[in-house]
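Q: What follows is a protein structure lacking sequence information:
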């Protein structure tokens, strides 16, 4: 609607604006979630809406289970990497195992994904690729189905995509499915691509020269955009059908056959001009140098795209309209009043419980003096009984006696009045960082408080923490931090035990990889990483950044480009893998030592018994003699 003047040629045709419209229409054909704000959320959830909002996804969702049952393996090509993101979400939702390759995939990951997919016992069902990524270097001969989610302007690119499965080693016939949205610009794109292929076969392949091919012109672009626009504006509801996949495939095969038949009839002149005129037109008297002058007048009378008409509502209710427009909700019951000069106390300040009783008495008496009536709550069970009990408390309330007022003032000084929300949050974070027992470190983290104040507050906190409103959340936060601390301690212990087995660990240390060695890192590199990590201290902050600098400065790796180019995050991941291997090795050694001790224990015990029995026999003989 924004560019309706361009579509109706009322304004000057701007090629860039036309290209932009063309790209937006192609995104419409692929999936609405390619437009920001179209997907429901946040929070974003993966559900049936991912499929039901796109005709192509509906067809794909019907086709893939059928292929999976047949034991086929599938390649899916798309030109848009954001479509691959949507397909990834779909595969995770449906439980299909997949690999992905696009222009941002590193060479190592690309090779690993190809090998994983082509393995004889591979469980990967889908390999999704961007159409122009990878090129001729990809062999995916284990797949026997190719799905072109969208089509390229250049037919050779699509053919090259299909050829990824037509490789040496292919043992099955390869089937190709192309998804095209009906009555859209995609139909014209595919027609143009087919014409290019046909022109290539009848002209270029015969060795004849061809003039410079016409690029996509403004008029042709406009016709592509306008194709099916009237149909779209005329339709009110969704046209996504619930047809069986076999019916859809049968109709698709029929349309493909029709297009091929039309292409066969096209002459060279029509192909050069990228028009779908039949070969009979070429022999017509009205046709001269590729132009049909009989149809020229009709072409000049450009079809006018009518924007959709605004429908009036039969019953126009003003009150209902403004209620909906302003979203006026029912007024909530006002909060119960409180005395104007009552102190503001927080639960984390841990005042004596008696203070809250006195403050409650004061609030009830104030409500009695102003004649407050408790409203009936409609959203709780036994609302009438609850209202009656609350009103009875107010009616029976008495003012505080002088002794009680004096007691209240005294109790107001007995809490942690100097602790604010910021101090409390610092205290909780320090407990998470150092654990509840390291009180000295916690005291250093809480700014503006002396160690004595923090120790006093900590004692009261752990005694009365159940009085806090969100204690579950706070305790979960502290326990997560303590779990991380215990994990660091266990890792440090495992490294100490491992290093202690060797006199010269930088030269002698060996790691039991099992089947998890990997291809990238050498044993020399792994040995250096573990020994340096133990030497620098695992608990240190930024230890992996320092480890990275050590790797770069070490002479033994001066020509090792791989290890010198690793980031701190990659070194951390490798060290975590090595630590898990070391912990597994330590556990196996401990279990082996325990088993040996158990084997030795019964032998020693029986010998001890034999000695005891022999000595008792000698004593009995002596007593008899």
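A: Structure's in. What do you need? From a predicted model like this one, the values you see are computed outputs, not experimental measurements.

Q: Could you use CA atoms for every contact and neighbour count after this?
A: Will do.

Q: And for stretch 174-183, what's in contact with it?
A: 29, 55-56, 143-151, 162, 165-166, 186-187, 227-229, 231 (CA atoms under 8 Å, 6 or more residues apart in numbering).

Q: Presented hereafter is structure B, for comparison with structure A:
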């Protein structure tokens, strides 16, 4: 029996070893199949959840759709007119089925009655909250709670809507509270989609986290790699409640987003879809959704087709035909006006909620607007006159609207700052000084205003339409030492959020925020500022209102002062007046339902605007900027604003009584007709030096000196002197600009004076002209050619930017690598340029920023070298680091990565180089060591980089400790060596090298004899 058991034991052991050796491949194959099956099951589960979610949403949408028309017909029978074609076709279809269809109809009718009975018993459709949902943090105002109840009523009746409250009343909070209500009371967790401008996505995410943290929000934005990660890991059914994305992503990622049936699609700044033929509007109509909510702070424009487009987006099955809509609201005569107004109100009432701050937000501090008028500097007058003279025929007789618009734009640039014109600013080199202020009336006004605002602890937002003007303002603020932030159309999303946070944080020292009117007027909360300066006014007054509401909104604790700058007796006065009139008419759109087509500025209006103030401009060449105290300027501005308000009040009263078919004349400047009775042509001709024949092609832009010289010449002659053209000298080309300018001016001066002398030498009773200056000597001509050759004229701005980026990437000393990045440049050319750049980089306009960027890049390179040395030092302590390397984790060992993974990562980084994260990721995926480790194989490059940085810190710490132990060991060894007694046991220490040196004078025998004696 014992033998049998032993035999069985040996047999069993042999079988085990055979299975262990022979089935390794089978086990790995089964494991791979098992993991593959798990992935398949996971995908099926996710798809099952998505299908159930979509089916529930689709069913809910069908149920809501049945009662939608009924609810609208309860509001007004007008909707029956638009829904009539579908209704009649349904009747025809029913009629075709005959009597046998009556039983089915009865069942449907019974089901409908039963549903109504249940709704009546449960109170469905009559929800009215008296307190905000508990999941909403903070305290909602009464009008915001009323807005939430309005949104709930739309939801219960299956209606889409437009939340059009004035900017600053908390439309975002009201929308989030609706989603919170659905989550808390209806158990609807989504999915919802918010589509908004890219610049406001950060604000949406912050507001959701702040007001309703129970909602799981995902921001769907980024590069293709980031979007792929979001699609696979975050945008999964059951893992999110709200998807916040941009208009661009809604178009670009429509295939991913169309997988979902959405509960709510919310479109912020909804006026972006008012054109039903735009790509955005077409794309948004493709998404399957229960409800659509449009958010806009801009009132509906008085354009019938745009109104239909919005209503078609909200209820496409009812407002399906633009022609039917147009015919219904066709204005046939005066008697139909009141009826049309009533019909419009009936159509809009169920969908639109618009309230003004003045009506609902009683606790909000008031907003006070003041128009500050200022004169023009001598340089501004000079350019303003030149612009009118340049297009005298157009301005006098009227020309194409496009040409008039161009003149208007140039005149407005002149009103802002003459440095907006090429060649107006003295330089190069360009310097920042008082000339920035003195040459523009508005800058003089700003320079007086800002110290007063700083003194009273105000904080200022400055808006302008022109980003190049923001550059000038930025130079001015640096010159005066004011701390500032800036946002324009080129500001990235992260920089934008960082600037807003820096300005709004408690105790912020930022005094001014520069914003472009279009880019900075949307989705930004800057209520910590209490002063808004509109440096220039937009043609559309709604844009300026959006800008003002960045500060005048909920959370503002001070009275908001708005200062609107205006250059006196120029086109700007008429632009502002027209904006005020347009604002008054826009208010009548909703108040009175006017439906006249939107009126753009026409040619006659533009002509009146351009001509306005010409008499004052030509009457004097001197500056009209006064030295008045800023308080006096503000007092005068308040008086002027009050006069304009009174004028607009009368205008509004007249407009209310005006006929709808005569609305075109509402924009005419009737009160200015007396001002425009002067002979414009006579004024220009009397104040203008006789021009040569209109040779526009002859344009000398070397310097202001050349322009003055040419304008002050005598009567035009058929032949003009050939002026040597000075090449454009950029700062990055490192020419000797000062010396070249001196040589060119000398050459031009000589040619001009010689020409004048030849023109006047045959004249009678004319004084002898002054002697012409000396021409350039041979040495000076040679010097000029040499200076032109010394500069880098073949280097373009693109070459310079490539050079700077290469310096950041490789460091300034790696000329070979830098040259490899430069297209069309040899290594010798790059080396020569790099040498000059190193010596003369301070001649660049923004050398501080450039050098800081390069130094940051070099610091990264230096850090990378340190990391590679640290890793190499660590690996050198092991014979086979791929198997033996140990990492001292201490207390910081994580649970996700094991030691084998970390060992592989350290060794592979040493092989591939620090920073090559894509190659590292590929190495993990292809290594057989991790073929079953799905955690490691699914890590992104960012996650691998973070783990690698953690390991490098551990390695550097270990190296420091190792070096310290080595130093301590050497120190102890040296100390022990010094304390060791001699072998003879005399207790004498080893003889010093000094004594040995002294003994070298003795003979070897004497030394040995002496040694034996001892």
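A: Cool, got the structure. None of these values were measured; they are calculated from a predicted model.

Q: Need the TM-score from the superposition.
A: In this superposition the chains share a TM-score of 0.55, using TM-score structural alignment, normalised by the length of the first structure; 437 aligned residues with a CA RMSD of 5.7 Å.

Q: Pull out the buried residues from the contacts of stretch 174-183 of the first structure.
A: 29, 55-56, 143-151, 162, 165-166, 186-187, 227-229 (16 or more other CA atoms under 10 Å).

Q: Give me the subset of the residues you listed that lies in helices.
A: Counting by DSSP state H, the part of those found in helices is 29, 55, 56, 162, 186, 187, 229.

Q: Residue 17 of the second structure is in what secondary structure piece?
A: helix 2-22 (DSSP states H and E).

Q: Show me what that helix packs onto, helices and strands only.
A: Contact here means 3 or more CA pairs under 8 Å, 6 or more residues apart in numbering; DSSP states H and E; on that basis helix 2-22 of the second structure packs against no helix or strand.

Q: now the strands: where do they sit in the first structure?
A: 74-78, 98-101, 126-130, 145-148, 175-178, 287-288, 291-292 (DSSP state E).

Q: so where is the third one in the second structure?
A: Under TM-score structural alignment, the alignment places strand 126-130 of the first structure onto residues 512-516 of the second structure.

Q: got a list of contacts for the matching stretch?
A: Applying CA under 8 Å, 6+ apart, the set of residues contacting stretch 512-516 of the second structure is 459-467, 470, 474, 482-489, 503, 521.

Q: And stretch 287-298 of the first structure, by the same measure?
A: Contacts for stretch 287-298 of the first structure (CA under 8 Å, 6+ apart): 269, 270, 273, 281, 282, 286.

Q: gap between stretch 257-270 of the first structure and the chain center?
A: 46 Å (CA atoms, centre = their mean, to the nearest Å).

Q: do the same with stretch 266-276 of the first structure
A: So, by CA atoms, centre = their mean, the centroid of stretch 266-276 of the first structure is 47 Å from its chain's centroid.

Q: With stretch 492-504 of the first structure instead?
A: 39 Å.

Q: For it, give me every contacting residue.
A: With CA under 8 Å, 6+ apart, stretch 492-504 of the first structure has contacts from 505, 508, 509, 530, 531, 534, 538, 579, 582, 583, 586.

Q: repeat that with 7 Å
A: Identification of contacts with stretch 492-504 of the first structure by CA atoms under 7 Å, 6 or more residues apart in numbering yields 505, 508, 509, 534, 538, 582, 583.

Q: Buried by neighbour count, from those: which ones?
A: Here, 16+ other CA under 10 Å leaves 505, 509, 534, 538, 582, 583 buried among the contacts of stretch 492-504 of the first structure.

Q: Please enumerate the helices of the stretch 401-550 of the second structure.
A: 401-416, 435-438, 441-455, 467-480, 493-504, 541-548 (DSSP state H, counting those that start in this stretch).

Q: related to what we said a few turns ago, taking the contacts of stretch 512-516 of the second structure, please make a PyMOL selection of just the buried ones.
A: The PyMOL selection below is limited to those of those classed as buried (16+ other CA under 10 Å):
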select buried, resi 459+460+461+462+463+464+465+466+467+470+474+482+484+485+486+487+488+503+521
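
Q: rewinding a little: residue 42 of the first structure: which of the contacts of stretch 287-298 of the first structure is nearest?
A: Proximity of the contacts of stretch 287-298 of the first structure to residue 42 of the first structure (CA to CA) peaks at residue 273, which lies at 48.6 Å.

Q: quick one: buried residues of stretch 81-100 of the second structure?
A: 82, 83.

Q: again, but for stretch 243-258 of the first structure
A: By neighbour count on 16+ other CA under 10 Å, the buried set for stretch 243-258 of the first structure is 245, 248, 252.

Q: The first one pairs with which position in the second structure?
A: Residue 245 of the first structure maps onto residue 630 of the second structure when the alignment is built from TM-score structural alignment.

Q: List the contacts of its match.
A: Neighbour list for residue 630 of the second structure: 448, 449 [criterion: CA under 7 Å, 6+ apart].

Q: Which stretches in the stretch 201-350 of the first structure count as helices?
A: Using DSSP H, counting those that start in this stretch, helices in the stretch 201-350 of the first structure cover 218-226, 229-234, 245-265, 268-273, 279-282, 293-300, 318-326.

Q: Reformat the helices of the stretch 401-550 of the second structure as TSV; add distance to residue 583 of the second structure.
A: As requested, these are exported to TSV (distance: least, CA to CA, whole Å):
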stretch	distance to residue 583 of the second structure
helix 401-416	21
helix 435-438	32
helix 441-455	25
helix 467-480	25
helix 493-504	29
helix 541-548	6
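
Q: For residue 162 of the second structure, find the nearest of these.
A: helix 541-548 (17.9 Å).
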